[in-house]
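S.K.: Sharing a sequence plus its predicted fold:
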Amino acid sequence: MDEKPPARGGPGFCSLRCGLALVMHLSNLALITQRVGLSIAIVAMVNGTRRPAAPNATVGADAHGDPGGSAQELRPGTSVYEWSPETQGLIFSSINYGIILTLIPSGYLAGIVGAKRVLGAGLLISSLLTLFTPLAADLGVTLVVVIRTAQGMAQGMAWTGQFTIWAKWAPPLERSRLTSIAGSGAAFGTFIILCVGGLISQALGWPFIFYIFGSVGCGCCVLWFTVIYDDPVRHPCISVREKEHIVASLAQQPTSPRRSVPIKAMVRCLPLWAIFTGFFSHFWLCTIVVTYLPTYISSVLHVNLRDVSSLPTGHRIGSRPDGNWFLAARHHRPCRPRPRGALGLLLPSLCAVALPFAAPSYAMTLTLLILIPGTSNLCDSGFIINTLDVAPRYASFLMGVSRGFGLVAGIMSATATGFLISQDSVSGWRNVFFLSAAVNVFGLAFYLTFGQAEIQDWAKERTLTRL
């Protein structure tokens, strides 16, 4: 009798848990478009070639005299702001500050009040703040930074709460598939916003980037609070067969006694630091590519806003800074992931070093910009899932710590990029990519020196024997 529920309630696209994955897919899509939308909008929000008289001034599209041609394509009446590159870097990095602040508290809160409320509230708050962003920009850059930080806190709640949802809804043998469906929403959302963001800005004005995707998030909130429940046992619409299948599958998974996390042993573990360093290096460069891609294309290649949106067609969107969080649930056997992880750091570094020299060639620049995130995909089967080899018992905790290192790298790289390009556009971008390559090479050397794929002694299960 114990085996019948799993046999009857096997995976299927008509199951409620698959519907939950699709709803979460849409929610992740909304979250990432709200985050990346600013990278597209800021090309129209800030015109670095003009000389306006006052900050936060609302001007017509034909008043800038932009030789690059991007300003003439702006909708009349849209605001253009005097934000220096340092200010832009601060705005870009502020959302990561918010995510870090809620990375740990949101997981604890989800266990108390329920993941449905935490994730839904995070999505709703982020969507409302997105709708308010154009008004905040008119009121001043300080308010924009505050809005983006608060939005990061809301998104941190939404990202973290998903782990608790799947702990009660996903049978162990289906977690990889369900979490991949849900997590791919962030990849697809990045692709969508980079494809249509420039077109929306040109046709309707850049504020509509925030209005449209903020509204999409609010719509997802209605769907979320209507369809989703924390526990399949409490869901009023779930079939008896599926409920029995999920409950029986979760009851059969092996459990071990709860033990304290060996923090001291982790701090002294060099293979763990190799993973953390790999995360830091990987996210440093990927953050720059995802965040500053439209700005770089517009300012260096002088491509108009419409053509910026056509660039990510071959872009490996899954390289977004927070898109690999669901890999912790992937089933895999221990292996030696270092060669692929090493290539995932080495090849993007070579492309980054070559970028400044390829600037005169439009085709070569686009090729390198596509290769950087494309080759970094090799990290997915390298150090990103290396925690499952080194300490499988604490993989979830260590993935959270690793993601924290990635967020810190995102903050530092966005801030450093804004500072460097403010000094001089040509040499500034060159220094940005050289610095990114240096960070990657350092992470590569550290990972090759200390990285391992064997389970550590402090992470092994120990059986007590009595004589």
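M.R.: Received, thanks.
S.K.: For the rest of this, base every contact and every neighbour count on C-alpha atoms.
M.R.: OK.
S.K.: can you pull the buried residues of the helix or strand containing residue 179?
M.R.: Secondary structure assignment for residue 179, by DSSP states H and E: helix 175-203. Within helix 175-203, the residues that count as buried by 16 or more other C-alpha atoms under 10 Å are 175-202.
S.K.: Point out the other elements, helices or strands, that the helix or strand following it touches.
M.R.: Next in sequence after helix 175-203, counting helices and strands by DSSP H and E, comes helix 207-227. In terms of contacts (3 or more C-alpha pairs under 8 Å, 6 or more residues apart in numbering; DSSP states H and E), helix 207-227 is packed against helix 16-45, helix 115-139, helix 175-203.
S.K.: so what secondary structure elements neighbour the longest one?
M.R.: Put plainly, it is helix 16-45. strand 79-80, helix 115-139, helix 175-203, helix 207-227, helix 270-300.
S.K.: put this beside the first:
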Amino acid sequence: MIQEEICSRDTMACCVDCPRRYFVVFLGFIGLLVSIGFRTCFALVMVHVTNHTSTERDDDSLFHNCTTSRDLQLNIEPSHVFLLHTAFYCGSLVTQIPGGILATRYSPKWVCGLSIVLSSVLFLVLPTAIQYNLPAVYVIRVLQGLVEGCSIPALNGIISAWAPKTERSRMITVAYAGAYISPAIALMTSGACSCYVSWNSIIYIYGGCGVAWSIVWMLCIHDNPKHHPRLGARERQLFCTDDVVINRPDQEEKIIPWRAILTSLPVYAIIVGAFCRNWIFSMLITQQPQYFKEVFHMTTADIGFLSAVPHVLMTVVVITGGFVVDNFIKRDIFSTTVARKLSETLGFGVEAACVMVIAFVDDKHKALVLLCVGVAFSGIAISGYQVNPLDLAPKYASVVTGLARLGMLGAVLSTVVAYFVRDIVTDPAEVPEAWKRLFIIAASIHFFGVLFYAVFASGNRQPWSGSPSTLSVSITQPVANDDKDYDETTRLLRRRLRLHRPQLVDADSYEYGSTTRFLNTI
């Protein structure tokens, strides 16, 4: 029995209680920090090398001499750079669902590790392509998107398998904080390296870090607690709370209820939320640097340093928000559904309002303050739609996550719309008006996402999420002296647990997560 495999104190158990789940979260944090950093580094590097640097000097510039002997200038239109970002997002969009299925059928550890290492190698090739063959850059960006699209669904599966119910929001939000602090670190380092080292140095740094992380990940991470040979005694006990674990028969684990998933409104609420979030996030990563360069004539180093501040604030809110929401749910202050909806509405609602106001601002300091407020508040929403797949269906969380990652279409459309809106502008005096239109469009879409999620989202476990008939019970003390009585009692208890009505089961009805085959990997 899985109960025996997890709870037995075998000789391979580590004598020192070391919380392995924290190491999983830490590596997940670093992995997202590096992989999301690829996008930010590339965006700022392309802003730096496009041959349309403003001749105006920003009197408030923090960094004045922003050139090196190893600089590069490309004679391409800034609007065409948006298409390079579109190429990446198109590739990523294609592999979101296949990535979740691969992680479900095979090992999420290997799917995630191989995804990042391949993307890192492609990233290391980019500087050569940028210098000598621009069409090759489009090909590399598409390939990067294709391989990297598998990483998030697989990572979600790993973290879910290691997340006890009472720690689910905080573990997800801490791990995903790597994605949100990533732009801040990448912006600062990219700006400094581009201005004072060389235009391509940051690409080699991040590419090398990605390869190193992938090796550590694939060597040190296990798909779930059951497979870890050195799980500490205290942590082992945490995963064996009340001697109840989740176990699935071989036939059930191979079945994915596609029809039920694809007709579930709470799933579509997550997808819409992800779509709107990706629209804004893409704007912040790939378009915001160009906005500050074209509208306020800031240097690359200034852009990198000042644009990083909102992302630092958001990361703090993402982490603290996860703990706060967990406590609200744990103390029954809010139901899971109310907590998720409130997080989404407050977080993304404030961000949408700030983005709308930025459209009418003509001062860079006011624009930066509004970005800081809006982006910081958006961190609260991560405890809403980002964690929601674990509430709806822990067993199929990576499949739902893969579907939610179709929200990447928002990033694709965001860059495409930016290209067309910006490309039609030929008069420099009309550039601020083009950016105003882009911010209004983004804010309006974000408001729609908030409303849709508030109406249709749910925090309850769905009827199609898997049968609790898979529960098994281990009784550590005999209930009677007679072995026959003991065996009969155990048999009746197990039979009773199998009699259930799935539609009555919600997310909080029993412990799950530590040994779920999220991606059917146990």
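M.R.: Received the coordinates, thanks. Computed from a prediction, not measured in an experiment: that's the story for all the values here.
S.K.: Would you give the TM-score for this superposition?
M.R.: Once superposed, the chains reach a TM-score of 0.79 (TM-score structural alignment, normalised by the length of structure 1), with 441 aligned residues with a C-alpha RMSD of 4.0 Å.
S.K.: For the helices and strands packed on helix 16-45 of structure 1, could you give me JSON lines that also reports distance to residue 332 of structure 1?
M.R.: What follows is the helices and strands packed on helix 16-45 of structure 1, written out as JSON lines (distance: least, C-alpha to C-alpha, whole Å):
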{"stretch": "strand 79-80", "distance to residue 332 of structure 1": "50"}
{"stretch": "helix 115-139", "distance to residue 332 of structure 1": "27"}
{"stretch": "helix 175-203", "distance to residue 332 of structure 1": "10"}
{"stretch": "helix 207-227", "distance to residue 332 of structure 1": "31"}
{"stretch": "helix 270-300", "distance to residue 332 of structure 1": "17"}
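S.K.: Which of these sits closest to residue 23 of structure 1?
M.R.: helix 207-227 (6.8 Å; C-alpha to C-alpha).
S.K.: in that closest one, what's buried?
M.R.: Buried, per 16+ other C-alpha under 10 Å, within helix 207-227 of structure 1: 207-221, 223-224.
S.K.: Buried residues, the next helix or strand after it. List them.
M.R.: Downstream of helix 207-227 of structure 1, the first helix or strand assigned by DSSP H and E is helix 240-252. Neighbour counts over helix 240-252 of structure 1 (16+ other C-alpha under 10 Å) mark 241-250 as buried.
S.K.: Have a look at how far, on average, helix 240-252 of structure 1 is from structure 2.
M.R.: When structure 2 is superposed, helix 240-252 of structure 1 averages 6.7 Å from its matched positions, counting by mean C-alpha distance after the TM-score superposition for structure 1.
S.K.: what's the mean distance for the next helix or strand after that helix versus structure 2?
M.R.: Proceeding N to C from helix 240-252 of structure 1, the next assigned helix or strand is helix 263-267, under DSSP H and E. Once the two are superposed, helix 263-267 of structure 1 sits an average of 4.3 Å from its aligned residues in structure 2 (mean C-alpha distance after the TM-score superposition for structure 1).
S.K.: possible to save the helices and strands packed on helix 207-227 of structure 1 as CSV with distance to residue 2 of structure 1?
M.R.: Formatted as CSV, those follow (distance: least, C-alpha to C-alpha, whole Å):
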stretch, distance to residue 2 of structure 1
helix 16-45, 21
helix 115-139, 29
helix 175-203, 20
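S.K.: and of the ones you listed, who's closest to residue 457 of structure 1?
M.R.: Across these, closest to residue 457 of structure 1 is helix 175-203 (C-alpha to C-alpha), at 27.1 Å.
S.K.: what packs against that closest one?
M.R.: Using 3+ C-alpha pairs under 8 Å, 6+ apart, helix 175-203 of structure 1 sits against helix 16-45, helix 207-227, helix 305-308.
S.K.: tell me, the shortest one lands on which residues of structure 2?
M.R.: This means helix 305-308 of structure 1. Helix 305-308 of structure 1 corresponds to residues 300-303 in structure 2, going by TM-score structural alignment.
S.K.: Please work out which residues outside that stretch touch it.
M.R.: 44, 47-48, 61-63, 66, 187-188, 190-192, 194-195, 289, 292-293 (C-alpha atoms under 8 Å, 6 or more residues apart in numbering).
S.K.: Compute the distance from the centre of that stretch to the centre of its chain.
M.R.: Centroid separation for stretch 300-303 of structure 2 versus its chain: 26 Å, with C-alpha atoms, centre = their mean, to the nearest Å.
S.K.: And the residue nearest to residue 334 of structure 1 when sequence neighbours are not counted, how close does it get to residue 219 of structure 1?
M.R.: Beyond its immediate neighbours in the sequence, the residue positioned closest to residue 334 of structure 1 (C-alpha to C-alpha, 6 or more residues apart in numbering) is residue 389, lying 5.4 Å away. Residue 389 of structure 1 is 40 Å from residue 219 of structure 1, where distance means C-alpha to C-alpha, to the nearest Å.
S.K.: Over to residue 151 of structure 1?
M.R.: Distance from residue 151 of structure 1 to residue 219 of structure 1, by C-alpha to C-alpha: 17 Å.
S.K.: just residue 8 of structure 1 next, same as before
M.R.: Taking C-alpha to C-alpha, one finds residue 8 of structure 1 at 34 Å from residue 219 of structure 1.
S.K.: same deal with residue 149 of structure 1?
M.R.: Residue 149 of structure 1 is 23 Å from residue 219 of structure 1, by C-alpha to C-alpha.
S.K.: likewise residue 84 of structure 1?
M.R.: 35 Å.
S.K.: do residue 385 of structure 1 as well
M.R.: 34 Å.
S.K.: returning to what we had before: ok, average deviation of the match of helix 305-308 of structure 1 from structure 1?
M.R.: So stretch 300-303 of structure 2 averages 1.7 Å relative to structure 1 (mean C-alpha distance after the TM-score superposition for structure 1).
S.K.: how many other residues sit next to the corresponding residue of structure 1 for residue 110 of structure 2?
M.R.: The equivalent of residue 110 of structure 2 in structure 1 is residue 117 (alignment by TM-score structural alignment). Residue 117 of structure 1 is flanked by 20 other residues according to other C-alpha atoms under 10 Å.
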